[in-house]
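Enquirer: fold the following for me, if possible:
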Amino acid sequence: MRLWTSDEIAAATGGTASEEFEVSGVTFDSREVGPGDLFLALSGEATDGHRFLDQAFASGAAGAVVHSHTPHPHVMVRDTMAALNALGTASRGRMEGVVIGVTGSAGKTGTKEALFAALDRGEPGYAHRSVKSYNNHTGVPLSLARMPRNTRYGVFEMGMNHEGELALLTRLVRPHIAIVTTIAPAHMGFFKDESAIADAKGEIFQGLECGGTAIIPFDSPHRDRLIEAARPYAAKIVTFGLGEGADVRAIETMRTKLGGTFVTARLGARELSFTISQPGAHWVSNSMAILAAVVAAGADLELAGLALAELGGLTGRGARFLVPVPGGEALVIDEAYNANPASMRVTLEVLGHEQAARKIAVLGEMRELGEHSEAFHAELSGPIEAAGLDYLILVGELMEPLANALEGHVDFVHVPDATAARDHLLDMLGPGDAVLIKGSNGVRLSNVVAALAERAPA
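Expert: Below is the predicted model of the structure:
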């Protein structure tokens, strides 16, 4: 399917096309180039995309955006990063459907994926979303530039770790609906307190289109702060959650045999019963945000409920698989993508509900917590003991306060890095065990997951 022509790219970016061509995809990573793609040769501190033009075209690129000469089909611009933003802006400008922005300290990627599934279930092939965690100054315009011409629903994740970043992204996305999933002490090293994080997340409302809807967590201690941030920009404010008084509320929940939750939700005068396949109270709460967005977008609510029942686990964010071990199998819960105190607590609770011979957690240090880091790590001892865990592998120097807090209470080992964690886990994992793997992305616990996945049956 034609995504962009060379003339359209030139018009959007103010560049000059060397010849006529059409592209069906867009990327700035030469390793991801496929047949028919447009390759944006970005210049960064570490490397220059122009060095990989031959590789990109060998992989099937149909054209490139460049700022220096190449013999390949291209659009010449003055600044390729500015061209990426311009292409994203042009894509948003031609989109005639509903655009939804999602942010939060935790749960934004899962909510984005689940919302996409809910909208796609109603109109297959007409929903689009940002892939992976493409939520920053390069990922957001790339996700916009990739949006097909006939998209009816666009769902975009937006992240930040400094004040002002989200304000720039949301003005690029210009959502009709803006969701804040939760506020938690993520990136605390860059903010004076959690209220400052709430203010930074509230920047998402600044990009709302006229008549837009703000969707806000009712149960958050920062609810009123977020409502005040939304008032100047939102025509409608909708709260979601578990507490009485939320506009979209889970009024009954029941854990299913497969680990998910059967939910009855109230949306004004309307009720909907559905199953959310993912385990944990945080997923119940986030599903209320999803339903609120589906209603605001005018999409099919019943089909959205079916999509939530069918939702599979996400790599690094709750995916589950069985691995063979001597004498049987063990369950792996992959939460290795990232971690903050709030997401640690909810996933430890999920592990605590598992029926297993042993409940094991491989926990990597939580980074970017600033002066509060020691306290946040030590405070994980409470959720760990409440979950009734049998064994822990603590990974990284920052886990020392937690190790001290757990001494004499829970069996654990403290190792320096992911390699040591992998080796220790592979030696001790037994039949019937359930193991949770979670930590900040920089700890690279995904390598531990990969080592286990290699053993899983195809």
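Enquirer: only C-alpha atoms for contact and neighbour calcs from this point on.
Expert: Noted.
Enquirer: doesn't G34 belong to a helix?
Expert: No - using DSSP: H, G, I helix; E, B strand; the rest coil, the assignment for G34 is coil, not a helix.
Enquirer: where do the strands sit along the stretch 1-150 of the chain?
Expert: Along the stretch 1-150 of the chain, the segments classed as strands by DSSP state E, counting those that start in this stretch run 4-5, 16-17, 22-23, 25-27, 37-40, 63-66, 74-76, 98-103, 127-129.
Enquirer: compare these and give me the one nearest L308.
Expert: Set against L308 and scored by Cα to Cα, the strands of the stretch 1-150 of the chain come closest in strand 127-129, at 15.5 Å.
Enquirer: who does the closest one touch, helix- and strand-wise?
Expert: helix 108-122, strand 153-157 (3 or more Cα pairs under 8 Å, 6 or more residues apart in numbering; DSSP states H and E).
Enquirer: will you turn these into TSV that also has distance to L369 and mean neighbour count?
Expert: Listed next are those as TSV, based on distance: least, Cα to Cα, whole Å; neighbours: other Cα atoms under 10 Å:
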stretch	distance to L369	mean neighbour count
helix 108-122	19	24
strand 153-157	22	28
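Enquirer: for the comparison step, fold the sequence that follows:
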Amino acid sequence: MSTPLWNSAEAVAATGGTTPCDWTATGVSIDTRTLKPGDLFVALKAARDGHDFVKQALDSGAAAALVSHVPEGVDDSAPLLIVKDVQAGLEALGEAARARTRARIVAVTGSVGKTSTKEMLRTVLGAQGRVHAAEKSYNNHWGVPLTLARMPRDVDFAVIEIGMNHPGEIAPLARLTRPHVALVTIVAPAHLAAFDSVEGIAREKAAIFDGLEPYGTAIFNGDLPISPILREKADAGRRFAVSFGEKACNQYRLYRVTVRDACTVAVGRAGVETRLFKVLAPGRHFAVNAMGALAVADALGLDPALAVMALGQWQPGAGRGQREKIALDPVDGRISVDLIDDAYNANPASLAAALEVLAAAEPRNGIGRVSRGRRIAYLGDMKELGRSEVALHRVIAQNPALDRIDVVHCIGPLMQHLWRDLPTEKRGHWTETADKMAERVGRDLDAGDVVLAKGSLSMGVGRVVDAIRKLRQSTPDLEG
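Expert: Predicted structure coming up:
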């Protein structure tokens, strides 16, 4: 039986709401499609009003529902937690969960790498205690309180990802989270449609330090043009400031990186101590963020040797640089394509990092229709870049990683500007949609190729990834 997470008395005390009966919830859900029996269903208003799904949630075994009124078709005696405002009620549950825990809390933000770093920290901290973190990128005004409200009572650590699309979003979420350690990964051109400059983005990201507990630790990337903005905020108040990166000024300095075909090996310095580590993913940016993760572990007083060993087990998740082999022949394992699935999101900094990974990858020769294996990229539009969006797409053609990339296929009206600027020999296909590009992958790819898929989520580049995966041939059952 699942451990109780909330009972009706605790939930009423936290939210100031009312309920007609006693109940106990073992989880919290905002979606009837993923709801589990025993969950407290939260009827948020988003694209649709969650009150329309309360009856379905209760019929599916929800322990209770957090609502602002009795929904149509639901009896007054049903297990309802009635509050003035559902969003505020969810935030109150998150605040109460944070208040009752003894866990050490880490908050993570950044334009690039916050989700992968959150997952690194899940792995690193999980080697030395029980960790709570969101399974997905629940990092907005409802995602952060939901993650807190779902936090079990007896965890040792929690890792909370905090994101933003507009000014003023991060500080209230950081104050709700009250982290002991807060980490900023990279600040880069992203969400420029809502900000005047990268400096404005940096000030918003640095607001995560406003929520730190007294004498907490503010950790930030010290390699960036805007790092002084992060440092100024990190130094303010009763907190410890720690920088990481590749420059000599950083307390946690990465000074040697070897990007291999399937992993990255790095040497860094933490104060006066040398740290040799690896991650199971190619990419200098992963090594840089790993230094930040090691700084978090040290700030929490954890065993550094166990932290390094745990890092060696981490690899990125689907859509965030995950590497997989797509077998094109059911018998001969050599007849395959290597896929780098980085299709979840994109901005100029993350795209540059992904192109560097592709450029370092090693295709295999002499096994396909084309005698030489190729490095191939499928790139979709980068969104929310404001007035500079065209220039930021065109400048990709000057990225030095393209020297080692053979073909670039482009998806979307913004990427068409890159496509036109590419050298003729590297210019692949341009299509307006990912669906059109997905129709071509069987003709475009060959055994031995290494393929990168990258683009903003709304471009649907994941459909190109799905099409590549459908090229996979199952291994036959040779027994019997």
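Enquirer: superposed, what's their TM-score?
Expert: Once the chains are laid over each other, their TM-score by TM-score structural alignment, normalised by the length of the first structure reads 0.95; 454 aligned residues with a Cα RMSD of 1.6 Å.
Enquirer: go through the helices and strands packed on strand 127-129 of the first structure and name the closest to H176 of the first structure.
Expert: Using Cα to Cα, those put strand 153-157 closest to H176 of the first structure, at 9.9 Å.
Enquirer: quick one, what contacts the aligned residue in the first structure for M382 of the second structure?
Expert: Mapped onto the first structure by TM-score structural alignment, M382 of the second structure lines up with M366. By Cα atoms under 8 Å, 6 or more residues apart in numbering, M366 of the first structure lies in contact with 339-341, 373, 377, 398, 439-440.
Enquirer: can I take it that M366 of the first structure is in a strand?
Expert: No - counting by three-state DSSP, one finds M366 of the first structure to be coil, located in no strand.
Enquirer: ok, back up a step: ok, so of the contacts of M366 of the first structure, who is nearest L40 of the first structure?
Expert: S440 (29.4 Å).
Enquirer: quick one: contacts for the closest one?
Expert: 336-340, 364-367 are the contacts of S440 of the first structure under Cα under 8 Å, 6+ apart.
Enquirer: what's the burial count for the alignment partner in the first structure of V337 of the second structure?
Expert: Taking TM-score structural alignment, V337 of the second structure has A330 as its aligned residue in the first structure. Using other Cα atoms under 10 Å, A330 of the first structure has 24 other residues around it.
Enquirer: give me the buried positions along the strand or helix carrying A330 of the first structure.
Expert: Element membership for A330 of the first structure (DSSP states H and E) is strand 328-335. The neighbour-count check on strand 328-335 of the first structure (16 or more other Cα atoms under 10 Å) flags 329-335 as buried.
Enquirer: which strands and helices sit next to it?
Expert: Looks like strand 328-335 of the first structure contacts strand 319-325, strand 434-438 (3+ Cα pairs under 8 Å, 6+ apart).
Enquirer: follow-up on the earlier one: now render the helices and strands packed on strand 127-129 of the first structure as JSON lines, adding distance to A456 of the first structure.
Expert: Listed next are these as JSON lines, based on distance: least, Cα to Cα, whole Å:
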{"stretch": "helix 108-122", "distance to A456 of the first structure": "24"}
{"stretch": "strand 153-157", "distance to A456 of the first structure": "31"}
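Enquirer: which one of these lies closest to T89 of the first structure?
Expert: Here strand 153-157 is closest among these (Cα to Cα), at 13.5 Å.
Enquirer: give the aligned range of that closest one in the second structure.
Expert: The aligned range for strand 153-157 of the first structure is 157-161, by TM-score structural alignment.
Enquirer: gap between the aligned residue in the first structure for G38 of the second structure and G60 of the first structure?
Expert: Under the alignment (TM-score structural alignment), G38 of the second structure pairs with G36 of the first structure. G36 of the first structure sits 6 Å away from G60 of the first structure when distances are taken as Cα to Cα, to the nearest Å.
Enquirer: in terms of neighbours, single out the busier of the two.
Expert: G36 (21 against 15).
Enquirer: tell me the contacts of the more buried one?
Expert: Going by Cα under 8 Å, 6+ apart, G36 of the first structure touches 22-25, 60-63.
Enquirer: among those, who's most crowded?
Expert: Highest count within these by other Cα under 10 Å belongs to G63, 28 neighbours.
Enquirer: wait, that one sits on V23?
Expert: Yes - at 7.0 Å, G63 of the first structure counts as touching V23 under the criterion of Cα atoms under 8 Å.
Enquirer: joint contacts of those two?
Expert: 36-38.
Enquirer: for the match of M382 of the second structure, which non-adjacent residue is closest in space?
Expert: Using Cα to Cα, 6 or more residues apart in numbering and skipping the chain neighbours, the partner closest in space to M366 of the first structure is S440 (5.2 Å).
Enquirer: so what corresponds to the one you found in the second structure?
Expert: Using TM-score structural alignment, S440 of the first structure lines up with S456 in the second structure.
Enquirer: separation between its match and G163 of the second structure?
Expert: 16 Å.
Enquirer: how about P79 of the second structure?
Expert: 33 Å.
Enquirer: same question for A299 of the second structure.
Expert: 22 Å.
Enquirer: returning to that earlier point: show the subsequent helix or strand relative to the strand holding A330 of the first structure.
Expert: Assigned by DSSP H and E, the successor of strand 328-335 of the first structure is helix 341-352.
Enquirer: chain center to that following helix: distance?
Expert: 17 Å (Cα atoms, centre = their mean, to the nearest Å).
Enquirer: check how far that helix sits from its aligned residues in the second structure, on average.
Expert: When the second structure is superposed, helix 341-352 of the first structure averages 0.5 Å from its matched positions, counting by mean Cα distance after the TM-score superposition for the first structure.
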